[in-house]
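Visitor: just to be clear, the model below is a prediction. Sequence and coordinates:
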Amino acid sequence: MPMAFEAGVSAGGPLQHGGNLAQARALFPEAPQPWIDLSTGINPHSYPYSPLPASAFSRLPEAEAAERLRQLAAEAYGAPTPDHVAAGPGTQILLPIVARLVRRGSLAAILSPTYAEHARAARMAGYAVREVEDVGQLAEADLAVVVNPNNPTGRTIPKAELLELAASMRRKGGLLVVDEAFHDVSVHSGVTDAVDAGGLLVLRSFGKFYGMAGVRLGFAISHPDVTARIKGELGPWSVSGPALHIASEALADGAWRAAMRERLHREAGRLDALLADRGISVAGGTSLFRYIRHPQAQTIFNVLGQKGVFIRRFGDRPEDLRIGLPAEDQWQRLEQALWEVTV
């Protein structure tokens, strides 16, 4: 099922995202330090990896270690074989490569509102981009993108519906991209086991669930013909030695994964209760972040920012907020900051 690449075009500068503490300091210069950064959906409890060997830094990554990582990723994410997996330095790097996979692509449709980098990557690849709210509208496109569960709303599209859409894309030589960056905490079935049929590519992020965004590691899971093209585009040594060491341990640790899912579920409930005490209801999200729709969202953002708690707001959706989970030693400060919110 080979696909051809097309040259991309510029689509403007980088977009604003969570995790920008320089922005927080500029907005709230008098806020108490240190900042509590809840503007991302990253697990505050990082995976407890073993000490890194010196060779992880002094030697080029071994091909055998990279193959072992793909094997572990296939097992952890439910891919048919390691050949169905391509690993890169973060899913962000993979987005423009994936967007260029479809031959003669002209229209990209993205289920929105969602992570804005998908639209930017599609524009870079030369697509006209249409952001839609109805899954049925995605079938009209050459490249269709669904973030599942969605960031920031938490909306989840059933597996059967996604597979039907993938079949439609396959029949016309298109591609459905399902970004499962937050699927590690989802109770719904993913679609990685269906990629061999074609017309489907799944993205998985390592750093969010394992609390190690700085490791910069992500996976594209698809038919082996497609992943071979992605690997060719990335070239050798696409994953660093330290990332290979850390992720190989983490992906093999099923017990930690199961326990962490339960812990995050409990902590999301605790956050919901804190917000409810202040009259702020949760409209969606996952157990790594909560999604809020409130007419006084900007007031909530500003009051928390003045108290040194940075959450995510969205310039084009002024009533929307996203708030991540605090670390264990941050709950009390968050609760105190929330008591300053009057809505």
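Guide: Here it is on my side, so go on. Numbering: from 1, shown residues only.
Visitor: C-alpha only now, for contacts and for neighbours.
Guide: Will do.
Visitor: hmm, residue 330 is touching residue 36, no?
Guide: Yes - at 7.1 Å, residue 330 and residue 36 qualify as touching, with contact defined as CA atoms under 8 Å.
Visitor: between the two, which one's more packed in?
Guide: For residue 330 versus residue 36, the count of surrounding residues by other CA atoms under 10 Å is larger for residue 36: 22 against 14.
Visitor: any idea how far the nearest residue to that one once chain neighbours are set aside lies from residue 237?
Guide: Nearest residue to residue 36 in three dimensions, chain neighbours excluded: residue 309, at 4.8 Å (CA to CA, 6 or more residues apart in numbering). From residue 309 across to residue 237, the span is 38 Å (CA to CA, to the nearest Å).
Visitor: what does residue 215 give?
Guide: 14 Å.
Visitor: which one's more surrounded, the two?
Guide: The neighbour count for residue 215 versus residue 237, taken as other CA under 10 Å, is higher for residue 215 (19 against 15).
Visitor: surely that one touches residue 207?
Guide: Yes - between residue 215 and residue 207 there is a contact at 6.6 Å, judged by CA under 8 Å.
Visitor: second structure follows, compare the two:
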Amino acid sequence: MPEHGGNLRDAKRLYGRDDWIDLSAGLNPAWYPAPALTDNAWHRLPEPDPALVDAACAYYGAPHMLAVAGTQAAIQALPRLRPPSRVVIAAPSYAEHAHHWALHGHAARQVPYAELADAVDGCEVMVVCNPNNPTGAAVPRAQLLDWADRLARRGGWLVVDEAFADTDGAHSVADRAGHAGLIVLRSVGKFFGLAGVRLGFVAARPDLLAALDELLGPWQVSGPAQQVGKAALLDQAWQRATRATLQRSGQRLHDLLAAHGIEGSGTALFQWWPEARPEQLHDHMARRGIWVRLFRTGPRGIRLGLPPDEAAWTRLATALNEWTRESK
């Protein structure tokens, strides 16, 4: 199983401490305040709520969507809906994509973002995180739509993972996901900071969504998750204020790293950079109670999410100061 952030139990087991600042997952640290649930939310079987899908379609601008138990559920299921295919996964990328396409008989290979345009005509499926996790690289919307059309003409798919697109949706293609061959994944875990509810959405043509729904089975999304997700997707005032706050915080993180000689890239929710000594930096931070995301391979680097409060910003700045001094 690929490594992931958010594994604080591992941090505690390896380093002790109870005062962890978790910057490893790239989630909004000021998560959406979940509303009170209806009295029977934990009792009833979770029938799919059409109002949740309507709210998602309005928020993401997609013509058709399916609610799933986090986009991870779709990432694991989509490879099972195709015969063996040649699959290109943009790299570096969220590791679960390559892992699951390779598990189900597909000829999967990873291709750097700069080489995707040359690879599109040599595959039946292309998978692109846009913006990319972990680097923040983005493929222009017009380029994605061209690739989707070319793949669709030969029965192929373009799968676009837009899990981090909420803070800047300029390149989103969710509104075109009613076209053949285009599949878009969206998540409430990142921007809304609600990773624990396990709720995501797939935008695609109705026939593909029906096949995916059949494969995933009944009661995919819990009743409480549906209620919380619907409230978050409908709360436009919170969304506007949060988007502005995250843009400021993301720039602050970028500037903090730059002040220590680190040129990061990413989104409003995280910064990533190739690091010559990633294991040592990861250990340095962990010994100070700061859990960051270590990328050991392809390329080796570090990703940081946003600190949750001023005390955490101060601890991060202090740890970076100490790392800079020790590295000289």
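Guide: Looks like it arrived, so ask away. Keep in mind that this is a model prediction, so the values were computed, not measured.
Visitor: list the contacts of the residue nearest to residue 36 of structure 1.
Guide: Taking CA atoms under 8 Å, 6 or more residues apart in numbering, we find residue 309 of structure 1 in contact with 35, 36, 37, 38, 334, 337.
Visitor: the helices in the stretch 1-150 of structure 2, which residues?
Guide: All helices of the stretch 1-150 of structure 2, identified by DSSP state H, counting those that start in this stretch, fall at 8-15, 50-60, 71-77, 95-103, 116-119, 141-152.
Visitor: possible to save those as JSON lines with mean neighbour count and distance to residue 162 of structure 2?
Guide: Listed next are the helices of the stretch 1-150 of structure 2 as JSON lines, based on neighbours: other CA atoms under 10 Å; distance: least, CA to CA, whole Å:
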{"stretch": "helix 8-15", "mean neighbour count": "13", "distance to residue 162 of structure 2": "25"}
{"stretch": "helix 50-60", "mean neighbour count": "18", "distance to residue 162 of structure 2": "10"}
{"stretch": "helix 71-77", "mean neighbour count": "19", "distance to residue 162 of structure 2": "10"}
{"stretch": "helix 95-103", "mean neighbour count": "18", "distance to residue 162 of structure 2": "13"}
{"stretch": "helix 116-119", "mean neighbour count": "14", "distance to residue 162 of structure 2": "17"}
{"stretch": "helix 141-152", "mean neighbour count": "18", "distance to residue 162 of structure 2": "12"}
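Visitor: for residue 327 of structure 2, find the nearest of those.
Guide: helix 8-15 (22.0 Å; CA to CA).
Visitor: which helices and strands sit right next to that closest one?
Guide: Other helices and strands packing on helix 8-15 of structure 2, by 3 or more CA pairs under 8 Å, 6 or more residues apart in numbering; DSSP states H and E, are absent; none qualifies.
Visitor: and the residue nearest to residue 36 of structure 1? What does it align with in structure 2?
Guide: Using TM-score structural alignment, the partner of residue 309 of structure 1 in structure 2 is residue 290.
Visitor: gap between that match and residue 6 of structure 2?
Guide: Distance from residue 290 of structure 2 to residue 6 of structure 2, by CA to CA: 12 Å.
Visitor: okay, and the common contacts of those two?
Guide: Both residue 290 of structure 2 and residue 6 are contacted by 22, 23, under the criterion CA under 8 Å, 6+ apart.
Visitor: which outside residues touch stretch 111-121 of structure 2?
Guide: 88, 89, 90, 91, 92, 126, 137, 147, 150, 151.
Visitor: which two among those are spaced furthest apart?
Guide: Within these, 92 and 150 form the most distant pair, 23.2 Å apart (CA to CA).
Visitor: next SSE downstream of the longest helix anywhere in structure 1?
Guide: If you go by DSSP state H, structure 1 has its longest helix at helix 254-277. As assigned by DSSP states H and E, the chain's next helix or strand after helix 254-277 of structure 1 is strand 284-286.
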